[in-house]
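> Provide a 3D model corresponding to the input given below.
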Amino acid sequence: MKKLKKYIDFRLVGILSLVYSVFVIIYSSKNAYLRIHFNRNTDWGYFIFGNVLDWFLITVFMLFIAISTKYLIIKKIKFIYIVLFHLFFSFFIGAFTIGISWAVEFFTMPNMSHKFSLSDLVVSYVRLIDLHFLIYLSLVTIIYMYYYFKKTQESKLQTVQLQEQLSKSQLKFLQSQMHPHFLFNTINGIHSLLDINLEKSKTMLVDLSDLLRNVLEKKDQNQIELQEELDILKKYIHIKKTRFSDQLTFSLDVQDGLENVLVPNMILQPIVENATKHGYSEEHKTIAIYIAIKKENSRLVIKIENTGKPIVKSLAKLLKDGNGLNNINERLKTLYGLDYELKIYNQSNRVITEITFPLQYAISEITN
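Next comes the predicted model:
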């Protein structure tokens, strides 16, 4: 019985039963109208009983066909055998319904047994053979359409799940690539201070320990709340300012109500790192960084401006040459598909980086 259950789809049986019920109602109504119109004497009790019995027998027969069809699909039977199977039962359905009806009527209405000669049964079978064939063909078509759409939906769901798994794997890889890069640059900065200012080096190590603890707590999260991202950034800025002292100034302007907006984990730190790393030159010994974050319609806009050496490469070239920037772009693409913008350009003696993506709030904020 357990083995049989996996071949029974009660939803499909319900659909077949409903479709055939509609057919029986239309067919019976037509026959009833014709009998009344031509003033034929009709035993209405027998007429109704016959139609109900016919509906029941066809439903039982189609349950068998639905189970058999699923078995053929699961076992991947050759197409030619499937065609022969359905061709046989398309002619057998008439013999089945007429034979069972004859047997039921014979035992329940013995006074009508004179109507049940073999030749009458053959005539009934031949008279309805085309109708039964079309009924069978229609119901089998519904069965195969049902399984086709069901398989299509399952395939779509599997595709979505695989894409989600792939995206998560890709994000984990990108984050694992980003963290050592960030750590190496910070340690390299501490190393450069060791021979110049030991106290500052010790302070930077303590700050780095605190920052790494914060970063590692969020390492498995693809998106974090903006307020958490800003906490990480502020600690990173503090390390940078310890090294560069008055050479680096930083200002932040965040629109009210955006604290719980979700942003990609460590999206700001690599851009600030690029500003301090590539902005310094003999002509630009001080750098000011301005970060503005605001909402425009249903999108979050992050604008980072820094003074210093202007960029001379195109965005495509920068993405190709820079690990940090390319990492940001790949993570944005993985999270938002094509629904994001990343722009870097010079304007009014400043390098401007703009990132735009859909506005999403954390679940905690939505609940509140």
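
> use CA for all of it now, contacts and neighbours both
Will do.

> what secondary structure does the nearest residue to residue 128 once chain neighbours are set aside sit in?
Nearest residue to residue 128, sequence neighbours excluded (C-alpha to C-alpha, 6 or more residues apart in numbering): residue 94, at 7.2 Å. With DSSP: H, G, I helix; E, B strand; the rest coil as the basis, residue 94 sits in helix.

> Correct me if wrong: residue 94 contacts residue 129.
Yes - Residue 94 lies in contact with residue 129 (C-alpha atoms under 8 Å); the separation is 6.3 Å.

> structure for this one too, so we can compare:
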Amino acid sequence: MNNEISYFTGVLGIYIRWCTWQRIGYLVVVGFFSGLMVVQTEIADALIRGEIGLTWQPWVATYSSVISFIIVSPFLIYSCELWPFGKAHVIKTTIKLALLYIPITLCFITIMLILRNSIHLMIDGTLFDSWDLIDRYIYEFPKALTIYLIFIFVTYTKINYDHSQREQLNAANLQNELHTIRMQTLRSQLQPHFLFNTLNLISSTVYQDADKADSIIARLGDLLRYSLASEQKPFVTFKEELQAMQSYLEISQLRFDERMALEIAISPATKLVLIPTMLLQPLLENAVKYGIEPSNEIGKIILESTLKNGLLEIKITNPLRQRTQQQESFGIGLQNTKDRLKLLYQEQASVSLESNHHDQITLTLILPAQYLENTHE
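Reported below is the predicted structural model:
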């Protein structure tokens, strides 16, 4: 008994929630055009039978059926939503829907007959027909089966479609969350890595040259401020990134003095292109680590950028001191850069290393050229 009360309470609740103006309007439109096609058929059949005097009767007969089914349809929709139709429930749900056909159809016929007879009484003072009421129910009962089955099919199709859309949306949201977490993890790995190396540099110079250590600390502060300010910005312009990296390069030059030469050739067309924040830092760090640090000879680091066919190309060239180590062990900085670009651009970005004349190695980054809105040089 409690189950029946719970079911009918749920039916009433879903009926109230379901009957919004938008849904009612949708059913009215669908019912109107469906009924219109049926009415035309009824009128044509009547003319063939010679019932030329029929005018409003086919309209009453058809639209009383349409309105009646609209009234009972929320109960059927609620039942379809309540009873899943998957492989594990197909037999049980089929039995339930077969049994539900009885009360739904009885309600549908009852409402339909009330509407038909009421309208006939108001128009010409007669009943819809002279049939016995039981005969009319017996006649109408199997006729409703086709509409019932079509409605169930459409309803379950809509339910499955909505469920599929929600799953796709949830999967997309989950993928975005995982993507964000992954990006944050990569960035959080880069910052301690760079900070550790810089602090070691400060430690090694503070007692030998206090002024140099002060300069390094000042530039480190500039770089950390940039990193913190861009914490919530996944992308910055190439110009902003380059300005911040000047601090890093100056730190390196303070460390190696005349051993490190620097050449920067930046195309003006690339300055407003958006790139991932802190993209250049680990790459420049690798250039210093593998190109300058291992040798007492003078080495030059070259940073270039060009714009070709909608692609930003960045090249970082440094002396090739330890070819095997440089090519086989990229370290956390370069590996994280590859991972970041893979997450952000999929196959549209690339990272490559190429040795030149056996004494230099060039790292080439190629990214899609993207800009802020209304900002393009």
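
> And the TM-score between them?
For these two chains in superposition, a TM-score of 0.85 is obtained (TM-score structural alignment, normalised by the length of the first structure); 359 aligned residues with a C-alpha RMSD of 3.0 Å.

> follow-up on the earlier one: any idea how many residues pack against the residue nearest to residue 128 of the first structure?
23 (other C-alpha atoms under 10 Å).

> Equivalent analysis for residue 157 of the first structure, please.
Residue 157 of the first structure is flanked by 12 other residues according to other C-alpha under 10 Å.

> Alignment lookup: it to the second structure.
Using TM-score structural alignment as the criterion, residue 157 of the first structure maps onto residue 169 of the second structure.

> could you point out which element follows the helix or strand hosting its match?
Here residue 169 of the second structure sits within helix 133-205, counting by DSSP states H and E. Moving toward the C-terminus from helix 133-205 of the second structure, the next helix or strand (DSSP H and E) is helix 210-229.

> Which elements pack onto whatever helix or strand comes next after that next one?
For helix 210-229 of the second structure, the succeeding helix or strand toward the C-terminus, using DSSP H and E, is strand 235-237. Strand 235-237 of the second structure sits against strand 274-276, with contacts defined as 3 or more C-alpha pairs under 8 Å, 6 or more residues apart in numbering; DSSP states H and E.

> measure the residue nearest to residue 128 of the first structure to residue 315 of the first structure for me?
73 Å (C-alpha to C-alpha, to the nearest Å).

> And the residue nearest the centre of the first structure?
residue 160 (3.9 Å; C-alpha atoms, centre = their mean).

> measure that residue to residue 153 of the first structure for me?
Relative to residue 153 of the first structure, and taking C-alpha to C-alpha, residue 160 of the first structure is found at 11 Å.

> now do residue 98 of the first structure
For residue 98 of the first structure relative to residue 153 of the first structure (C-alpha to C-alpha), the value is 39 Å.

> One more: residue 317 of the first structure?
Applying C-alpha to C-alpha to residue 317 of the first structure and residue 153 of the first structure gives a distance of 42 Å.

> Residue 166 of the first structure -> the second structure?
Aligned partner of residue 166 of the first structure by TM-score structural alignment: residue 178.

> what does residue 259 of the first structure give?
Residue 259 of the first structure maps onto residue 271 in the second structure, by TM-score structural alignment.

> Its match: what's it in contact with?
237-239 (C-alpha atoms under 8 Å, 6 or more residues apart in numbering).

> Go again with 6 Å.
By C-alpha atoms under 6 Å, 6 or more residues apart in numbering, the residues touching residue 271 of the second structure are 238-239.

> do residue 65 of the second structure as well
Taking C-alpha under 6 Å, 6+ apart, one finds residue 112 in contact with residue 65 of the second structure.

> To which secondary structure element is it assigned?
With DSSP H and E as the criterion, residue 65 of the second structure is inside helix 57-82.

> And the helices in the stretch 251-377 of the second structure, which stretches?
280-291, 323-328, 331-345 (DSSP state H, counting those that start in this stretch).

> buried stuff in the longest one?
Going back to what we said before, that points to helix 331-345 of the second structure. 333-334, 336-338, 340-341 (16 or more other C-alpha atoms under 10 Å).

> Make a markdown table from those and add distance to residue 124 of the second structure to it.
Formatted as a markdown table, the buried residues of helix 331-345 of the second structure follow (distance: C-alpha to C-alpha, whole Å):
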| residue | distance to residue 124 of the second structure |
| --- | --- |
| 333 | 90 |
| 334 | 89 |
| 336 | 85 |
| 337 | 84 |
| 338 | 83 |
| 340 | 79 |
| 341 | 79 |
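
> thinking again about what came up before, could you measure from the match of residue 166 of the first structure over to residue 357 of the second structure?
43 Å.

> Compare neighbour counts for these two and give me the winner.
Using other C-alpha under 10 Å, the more surrounded residue of residue 178 of the second structure and residue 357 is residue 178, with 12 against 8.

> what about residue 39 of the first structure, which SS state?
Taking three-state DSSP, the label given to residue 39 of the first structure is coil.

> measure the residue nearest to residue 128 of the first structure to residue 289 of the first structure for me?
84 Å.

> Over to residue 361 of the first structure?
26 Å.

> next one: residue 28 of the first structure
Distance from residue 28 of the first structure to residue 289 of the first structure, by C-alpha to C-alpha: 83 Å.

> Then residue 128 of the first structure?
86 Å.

> who has more neighbours, the two?
residue 289 (20 against 13).
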